[in-house]
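*Asks:* no FASTA, just this:
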């Protein structure tokens, strides 16, 4: 965490020097929204192949979550800004299994296994305005894994026979890196809307044995003061 806060201080210090030279105000904002997260890579490709062999009895889906936090918008040039932020963000993936037996379809027996990864994200974004209010953004993102749990739910006929959660942080990479980018619109009253995509560059497991990476689609609502 010390490395993350040191990086924030360096970015803000460099950008603030440029801002003072141009006498433009630094603005602060808050942001929240929804996440659709998944894992991708060689290991998940193997899982997908296994799913196809199971005739659909097992399926993958994105984990729904959210993100919330704040940011600092630092003008550098007309139409160009640097925007570091600090966000709490939920990631992971979900696998659902059902009994592939027609005779017991009426039971609706299924098992849900959800990886619930919770991160602190530090995106450092470059924002380029391409029209009035409309902007593109992109840059690196550094993340710290706060917790990682696996939740298993199993049941039939709408009743849960099993609903347990285990701490699985051990063996997972503590610091993650990603490239993030997207587009947004800034209204004159301070409200802004954006959609983005996080492309993980570090394997989720600490030793890199599984070649699996975080992928997150995000939709956000923010307000710049």
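*Replies:* That came through fine. Just so it is clear, the structure is predicted and the values come from calculations on it, not from any experiment.
*Asks:* Could you use CA atoms for every contact and neighbour count after this?
*Replies:* OK.
*Asks:* ok now stretch 110-121, how far from the chain's centre?
*Replies:* In terms of C-alpha atoms, centre = their mean, to the nearest Å, the centre of stretch 110-121 is set 12 Å apart from its chain centre.
*Asks:* Kindly report the same for stretch 32-48.
*Replies:* 10 Å.
*Asks:* What residues sit buried inside that stretch?
*Replies:* Of the residues in stretch 32-48, 32-40, 44, 47 count as buried by neighbour count, 16 or more other C-alpha atoms under 10 Å.
*Asks:* can you redo those residues as TSV with secondary structure and distance to residue 153?
*Replies:* Below are these laid out as TSV (DSSP: H, G, I helix; E, B strand; the rest coil; distance: C-alpha to C-alpha, whole Å):
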residue	secondary structure	distance to residue 153
32	strand	28
33	strand	26
34	strand	23
35	strand	21
36	strand	20
37	strand	19
38	strand	19
39	strand	20
40	strand	23
44	helix	21
47	helix	19
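*Asks:* One more to weigh against that first structure:
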């Protein structure tokens, strides 16, 4: 894992150093609303999951390809996971999973300029994510008595010992507006990797994240 994280960081730094006279460098952050798509051959179990609020923060690089298209990689600290609440015959069960990742999105970006510093843009591309840490918290309430348990996420591929696989890959789609170097964006991460360590009966767990972003572009294209 450390080698892959180091490789992703080296690639991103290399992009920062490449053609700095043409590219732009930005910073962005914002709100995440995350959930997990969980199912097996018997059905889908995540229908009752709620969006778990979190955050993302990091850097982006915009490398122009032509007048309308650019390549926009990024390096983001981002949260994923889910929140749930259920009730059964007087039992109230609630909890959440908070997962922290380093994501490297590799987007193709199309931009249309309207003048007066206003631009609309759309993005699409793959992302690669590495799980850093996380925690699952569950609370059981019955007749006024409450019991809470917490468990640290264990990353790996051992079904008996680990919670989730560390590597996550998927697609990201986004759109937004840029006004005088200030960016307002909306994006959606569609996880394609099955991060479940339990493969019995076709078990599958995939990340889903809706992001609301605010950013600022520091360098202007020449």
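*Replies:* Structure's in. What do you need? These numbers were taken from a predicted model, which means no experiment stands behind them.
*Asks:* related to what we said a few turns ago, closest one to residue 61 of the first structure out of the buried residues of stretch 32-48 of the first structure, please.
*Replies:* residue 38 (7.3 Å; C-alpha to C-alpha).
*Asks:* Just tell me what residue 118 of the first structure corresponds to in the second structure.
*Replies:* The equivalent of residue 118 of the first structure in the second structure is residue 100 (alignment by TM-score structural alignment).
*Asks:* In contact with that match: list those residues for me.
*Replies:* 77-80, 131-134 (C-alpha atoms under 8 Å, 6 or more residues apart in numbering).
*Asks:* Tell me, how many residues neighbour the equivalent of residue 167 of the second structure over in the first structure?
*Replies:* Counting by TM-score structural alignment, residue 167 of the second structure corresponds to residue 175 in the first structure. For residue 175 of the first structure, the neighbour count with other C-alpha atoms under 10 Å is 19.
*Asks:* Spatially, which residue comes closest to residue 175 of the first structure, not counting chain neighbours?
*Replies:* residue 144 (4.8 Å; C-alpha to C-alpha, 6 or more residues apart in numbering).
*Asks:* That neighbour pairs with which position in the second structure?
*Replies:* Using TM-score structural alignment, residue 144 of the first structure pairs with residue 130 in the second structure.
*Asks:* elements contacting the longest helix along the first structure?
*Replies:* Longest helix in the first structure by number of residues (criterion: DSSP state H): helix 2-22. The contact analysis (3 or more C-alpha pairs under 8 Å, 6 or more residues apart in numbering; DSSP states H and E) places helix 2-22 of the first structure against strand 63-77, strand 80-98.
*Asks:* mind checking how far that helix is from the chain centre?
*Replies:* With C-alpha atoms, centre = their mean, you get 24 Å for helix 2-22 of the first structure.
*Asks:* of all the helices and strands packed on helix 2-22 of the first structure, which lies closest to residue 53 of the first structure?
*Replies:* strand 80-98 (13.0 Å).
*Asks:* which helices and strands does that closest one pack with?
*Replies:* helix 2-22, strand 27-41, strand 58-61, strand 63-77, strand 110-129, strand 212-224.
*Asks:* Could I get these in JSON lines, plus columns for distance to residue 185 of the first structure?
*Replies:* Compiled in JSON lines, these are given as follows (distance: least, C-alpha to C-alpha, whole Å):
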{"stretch": "helix 2-22", "distance to residue 185 of the first structure": "22"}
{"stretch": "strand 27-41", "distance to residue 185 of the first structure": "13"}
{"stretch": "strand 58-61", "distance to residue 185 of the first structure": "29"}
{"stretch": "strand 63-77", "distance to residue 185 of the first structure": "14"}
{"stretch": "strand 110-129", "distance to residue 185 of the first structure": "9"}
{"stretch": "strand 212-224", "distance to residue 185 of the first structure": "10"}
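*Asks:* What's the match for residue 186 of the second structure in the first structure?
*Replies:* Under the alignment by TM-score structural alignment, residue 186 of the second structure pairs with residue 195 in the first structure.
*Asks:* ok but that match is inside a strand, no?
*Replies:* Yes: the assignment for residue 195 of the first structure by DSSP: H, G, I helix; E, B strand; the rest coil puts it in a strand.
*Asks:* and the closest residue to it other than its chain neighbours, what does it touch?
*Replies:* Nearest non-adjacent residue to residue 195 of the first structure, counting by C-alpha to C-alpha, 6+ apart: residue 219, 4.4 Å away. Neighbouring residues of residue 219 of the first structure by C-alpha under 8 Å, 6+ apart: 33-35, 193-196.
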